[in-house]
Structure formats: structure tokens, C-alpha cells
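Peer 1: got a structure for you, letters missing:
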């Protein structure tokens, strides 16, 4: 397990005649993209940085091939995929199975000049990368592994305030307090049945009416159609805003305005982002499709930190320091870069 040295933010600023070049690499899916971009942006907040986004997508024939068989990953890419070629970045931040063949080759291709950081559990020996940043609940082992409570993300007070400005007029029509309800959907481990959706509707209605709150509801693309219809129809008469995926996404504005945040238990990203606000996070139960052991460890960690509690049907209030694991990860990456590349870019 990696133990970053104690540093000050001033010591992490890299003196150079040009900004640090950081590539944020993913397959473009929002949940993965936001993790790599969030960490890159956190680095940029500590030292002058140019962020370059790269999306890796394979042709259909090769899309499901295991990493070990992608021996020529460059020629296997779709035409609309970003090319991975020189000049290479100072720091490579990648996440997702699609990025692994390129991450594994980056140190050799850059002749050791690029620091290779892989997010999530690569399911490969961690020593094949310079650093692996993985959720604690994945229990990834290795001397260069930095475990985090949850995932990296793009939620900062500055971003929430900036994004909220676009929704200020719409939100001004309603009165505080606000309750943000973030609904996920079907995954390998969870689902929302019509019966579960009905139960959530009744509980949310009771909470909103009992505390005279304004509802801010967001449903996911993964939300099953039947559950989506039940939730939106059952709650549409309440004061507030319901976002179903069309038009501008008010997600950050919802987090900024919320006094309470309700999050379904299927999403590590949403729960971690909610915990970054310092507001009470209530974890909504779903229907289990698997053992859910990893999610159990994650939610236990959030509870021990003080950010989240299982949804009781009541809007209870508590305080805790906003969870800021992305900033901790950014400091660790810069500290390692300074240690391993002391003469680069100076």
C-alpha cells in the first residue's frame, strides 16, 4: 500500500517553463471519464497543467477481447478513437478495461518519461504501472497502490457554484429546504423492480410532504423503464424539478442546492460525489442481483467516515467534513512525479 510523503501544496507546484501535460484517458463513458478528468483537474488546481482528453474505443471485432490478446492495440481502434502517439504526456491517467493495453505500453513508449497512473482495479499486478489508485472496497494489494474511499470525481465547491448559476432562475421558483434524489438502475449487483419503485415513491412523498421540502429528482439511463415511469409519475405532482435525461443536466446544481441527498446504493460514483458536499447522504435500498459484498464494504466505509446512513424514511440531519479523496490522490500523484522525475520539465 502506497503511503504518500507529507507535502505542502506549495511544494507540489512544479517549476517549469511550460505547464505539466496530463492525459485523461478513458473509453468516454461518463462514469469513467469523470474519474480520470476529475483527478486531472485536481492536479491542475495544484500546479499549472494542460489537460488533454483521450478516448479509446475498439472496433466491434476486438471490443470484448481480453487485454492479453490485444497485442496490437493501436490498429484495433475505431476510426473515431483518439490516436495514442507522441509526444507523450508527463502524466498518463487512465481508467477502464479499454485503456489497459495502452497503459501497459506507455512507460516503454515514452522511454520512462511518462508517469503511468491507473484508476480502479486493473486486475493485473500493480507493479506494471507506476501507481494504481483504487477504491478501498476493491481491496487491491501492492506497494504502489493508493486506496481511496470511493472514487475520484469532478465535484468541488467551485464547480457546484459555477454550474448552479445556470439553474438559479429555475430553482428560485421553489423554496428551501431541497431534497435531491439520485436514482441509478440495473447493474450486475443491483436492480429496481416496480415494487421497489413504488415503495420509494411512498417514502419519498412522505418525507417531502412531512418536511415541506422541494424535490430535485434525477433518474439514470440505467433506470429500468417500469421503475422510471413509476417514480416520475408518482412524484410529478410535488414541487420541484424532475430530470429524465433530456436537455441540460442539472446534476451539479442539484448537489449544490440540496440540503439532503438520497442516493441509490448501486453507484459508488454518485455516493462519493454526494459525500464531497458535506451534506447528509441517505442510501436508498435496491433489489439485490448478486452478493454486493464490495458495495457493502464501501457503504460501511462511508458510514464510518460519517457521510452516509441507510435511508430510514426520515430526513435526519448530521454534519461531517466534506470527503475530499480526489485532492488527496492528486497530491500523491504529484509527489510521486516529483520523486521519480526530478529533472523533468525543469
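Peer 2: Done, it's in. Note that the coordinates shown come from a computational prediction; the quantities given were computed from them, not determined experimentally.
Peer 1: can we go C-alpha only for contacts and neighbour counts from here?
Peer 2: Noted.
Peer 1: Not counting sequence-adjacent ones, nearest residue to residue 215?
Peer 2: Nearest residue to residue 215, sequence neighbours excluded (Cα to Cα, 6 or more residues apart in numbering): residue 240, at 4.6 Å.
Peer 1: For the helix or strand encompassing residue 269, which outside residues touch it?
Peer 2: In this structure, residue 269 is located in helix 268-275 according to DSSP states H and E. Helix 268-275 is contacted from outside by 31, 149-155, 182, 255, 261, 263, 265, 281, 283, 295, 298, 307-308, 322-323, using Cα atoms under 8 Å, 6 or more residues apart in numbering.
Peer 1: take a look at this one as well, against the first:
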């Protein structure tokens, strides 16, 4: 995938890494030159959020309007989708033609402005959304990870874990989700369950946190992990984060159930995936997705009594299917 100033496809990105990963997964699978445009927003007042109004900063507006217009715009999330709708109208008024819009997730507003809306099967508004003619339902969240990319990252981190006994179990730690907290108490429970699974397997843990991991959770992880393990705390420097490397090196994966993107990415190596989500902790959409992953044979739930079993996983990534929808829009533009 290349990023070019003038390209037929634009990916509109903002400060949400999970949303950006979904957008990048689709445009990468599309396999055509793309331009990544980073969005910044003016302050959003509560009444604007309720009415779906999103105001890009003047600098963002000027930059988007000054560039050669695209034929297709791909977005994920409410705010990026709102900017895509504004840009479609602005270009139509100026040029008499407008780009096609493909949006991932429920845009909340202006559904008819999008040529295609991709909705995950765990969405709380699925029954209402799937009745629309411009909606496609998929399982999971698209992402840009591939086995080849994980293999490359694995070589970069292999020396950091070569002394650990196998099986090596990657532990991917997220953070708070809405009112659900991944705090010190939850982190202790995760550490205990992960350590017990590694003990039963006779192996070790490769633990990495994320940008969303709370300081108190990190502290209790450090104090509570038992048995052979390494723990890498998230750093703003990308090269210091072993997320991809640990996924590539893992014989199995434990992932906290608070991030749709992280849950889906964890299935990429097609190794055993265990979801850590104590009863009542996960939000309803996340719990629905956990059940879908289990039903698909892609994951099992982790608890105090989970036995070690080297079963084969199932990779989940709808990026290629969504890219087919995007390619059809390009052909009609």
C-alpha cells in the first residue's frame, strides 16, 4: 500500500487507533494507490454530538479541498464519517461530481449519504441497520495484519524471549471501555488466570500493554504475574512495542475483551486465542462478539479452570470482503 498526494482512494484517519486500523485494513486489501488524510476537529459541544454535527478545523477543511479529489473515500467511526459526508457535498457543489463513500460501523447520522455502510454483526443496532439497502453485515473488524507481517515482527523480537520455555503465550492487555474499568483488581485477576494457564502448559507469558492500559493496572500486573514471563509496558515509540512481535511468536494468545480490533487481530496467527472477560465485565456489544468468536472456533473464554489445549484457531478478518465492496464502488465512480 502506498500513500500518494493524488490517489483514487482516500483514507480519512483521526486520533482513534482502532478506527484507523480498520480503515487501513480495507484500503490495504483494496490494493490501489491511496492517500491517508489525517483529520483534526474543532471543539465539539454536547449539543453538536447529539445532532451529529462534526466540525473539522479550518486547516483540515482547506487541505482536503485543495487536494485533487478522490473517487472513493473510506472511513471508520462517527466523526470521520461526518467529515466524509461534508466533503462529498462540498465537492459536489464545487465540481458537479462527488466521490463514493464507504463507511465502517454505524455512522449514527446521514445513512443515505453513504454508498456502502459496513456493519459488524455484533452492533447493537443491527436489526435496524441491516434493513437498509446500502448496508453489508460482516463478522469482526477489518485490520491490516497479515501472517507475513507478523513473521517479520517476530524476527525482530525473537531474542527478547528466546530464554522462555514453550509454549509461549502472548498476553495482549487493553484498558477501560466505557464504564467498564480494567483497573488494578481486574489486572490481578488477569495475571492470576494467565499465569495459571502458562503453569498448566509448562510454558511462559509474553505480556504487552497498550496505550489505554491504566497505571494502576500495569503496577498490579507487574506484582501479580507468576512463573516465567516478560512484560513490556506500552511506549509512545512504536519500535519499543512488541505487540506484533509477540503475536508472531505466540503459541497461543490471551487477549482482554475490551477492544474489537485487538480481539480480531489476535486471531491472525490462527493459534489458540483465549478471551479474558470476567462475567459482567464486558460491554454488551463486546460480549456478543466474544460469543461469535467462540461459535466460529476462533477463540475460547479464559477462566480460573481453563485447561491448556494446543488447538488450531481460525483467523477472522473481513478486510478482503469489504475491499470487494469498495472495488465495486470504484468501478461505478
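Peer 2: Cool, the structure landed. Computed from a predicted structure; not experimentally measured.
Peer 1: Once they're superposed, what TM-score comes out?
Peer 2: Their TM-score after superposition, calculated using TM-score structural alignment, normalised by the length of structure 2, is reported as 0.84; 313 aligned residues with a Cα RMSD of 2.6 Å.
Peer 1: follow-up on the earlier one: okay, and the helix holding residue 269 of structure 1 goes to which residues in structure 2?
Peer 2: In the comparison with structure 2, helix 268-275 of structure 1 aligns to the range 260-267 (TM-score structural alignment).
Peer 1: can you give me the helices for structure 1?
Peer 2: Using DSSP state H, the helices of structure 1 run over 30-44, 100-109, 157-164, 168-171, 194-211, 225-235, 251-257, 268-275, 293-305, 325-340.
Peer 1: quick one on the thing from earlier: count of neighbours near the residue nearest to residue 215 of structure 1?
Peer 2: Taking other Cα atoms under 10 Å as the criterion, the count of residues near residue 240 of structure 1 is 20.
Peer 1: Isn't it up against residue 214?
Peer 2: Yes - between residue 240 of structure 1 and residue 214 there is a contact under Cα atoms under 8 Å: 5.1 Å.
Peer 1: Quick check: neighbours shared by these two?
Peer 2: residue 174.
Peer 1: coming back round to it: could you measure the residue nearest to residue 215 of structure 1 against residue 166 of structure 1, distance?
Peer 2: Separation of residue 240 of structure 1 from residue 166 of structure 1 (Cα to Cα, to the nearest Å): 16 Å.
Peer 1: now do residue 69 of structure 1
Peer 2: Residue 69 of structure 1 sits at a distance of 46 Å from residue 166 of structure 1 (criterion: Cα to Cα).
Peer 1: These two: who's more crowded?
Peer 2: Counting neighbours by other Cα under 10 Å for residue 69 of structure 1 and for residue 166 shows that residue 166 has the greater number, 13 against 10.
Peer 1: nearest residue to the aligned partner of residue 187 of structure 2 in structure 1 other than its sequence neighbours?
Peer 2: Residue 187 of structure 2 is assigned residue 197 in structure 1 as its aligned equivalent, the criterion being TM-score structural alignment. Closest residue to residue 197 of structure 1 apart from its sequence neighbours, by Cα to Cα, 6+ apart: residue 227 at 5.3 Å.
Peer 1: quick one: the one you found and residue 200 touch, right?
Peer 2: No - at 9.9 Å, residue 227 of structure 1 and residue 200 do not qualify as touching, with contact defined as Cα under 8 Å.
Peer 1: Would you mind measuring from residue 147 of structure 1 to residue 274 of structure 1?
Peer 2: From residue 147 of structure 1 over to residue 274 of structure 1 the distance is 19 Å, taken as Cα to Cα.
Peer 1: Between those two, tell me which one has more neighbours.
Peer 2: Neighbour totals were compared for residue 147 of structure 1 and residue 274, and residue 274 leads with 29 against 23 (other Cα under 10 Å).
Peer 1: dump the residue contacts of residue 30 of structure 2.
Peer 2: By Cα under 8 Å, 6+ apart, the residues touching residue 30 of structure 2 are 320, 323, 324, 326, 327.
Peer 1: Could you find the counterpart of it in structure 1?
Peer 2: In structure 1, the residue paired with residue 30 of structure 2 according to TM-score structural alignment is residue 43.
Peer 1: distance of its match from residue 179 of structure 1?
Peer 2: Counting by Cα to Cα, the gap between residue 43 of structure 1 and residue 179 of structure 1 amounts to 32 Å.
Peer 1: circling back: what number of residues lie near the match of residue 187 of structure 2?
Peer 2: Residues lying near residue 197 of structure 1 (other Cα under 10 Å) number 21.
Peer 1: what's it in contact with, if anything?
Peer 2: Residue 197 of structure 1 sits in contact with 227, 228, 230, 231, where contact means Cα under 8 Å, 6+ apart.
Peer 1: got these as a markdown table, with neighbour count columns?
Peer 2: Conversion of these to a markdown table gives the following (neighbours: other Cα atoms under 10 Å):
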| residue | neighbour count |
| --- | --- |
| 227 | 22 |
| 228 | 23 |
| 230 | 17 |
| 231 | 24 |
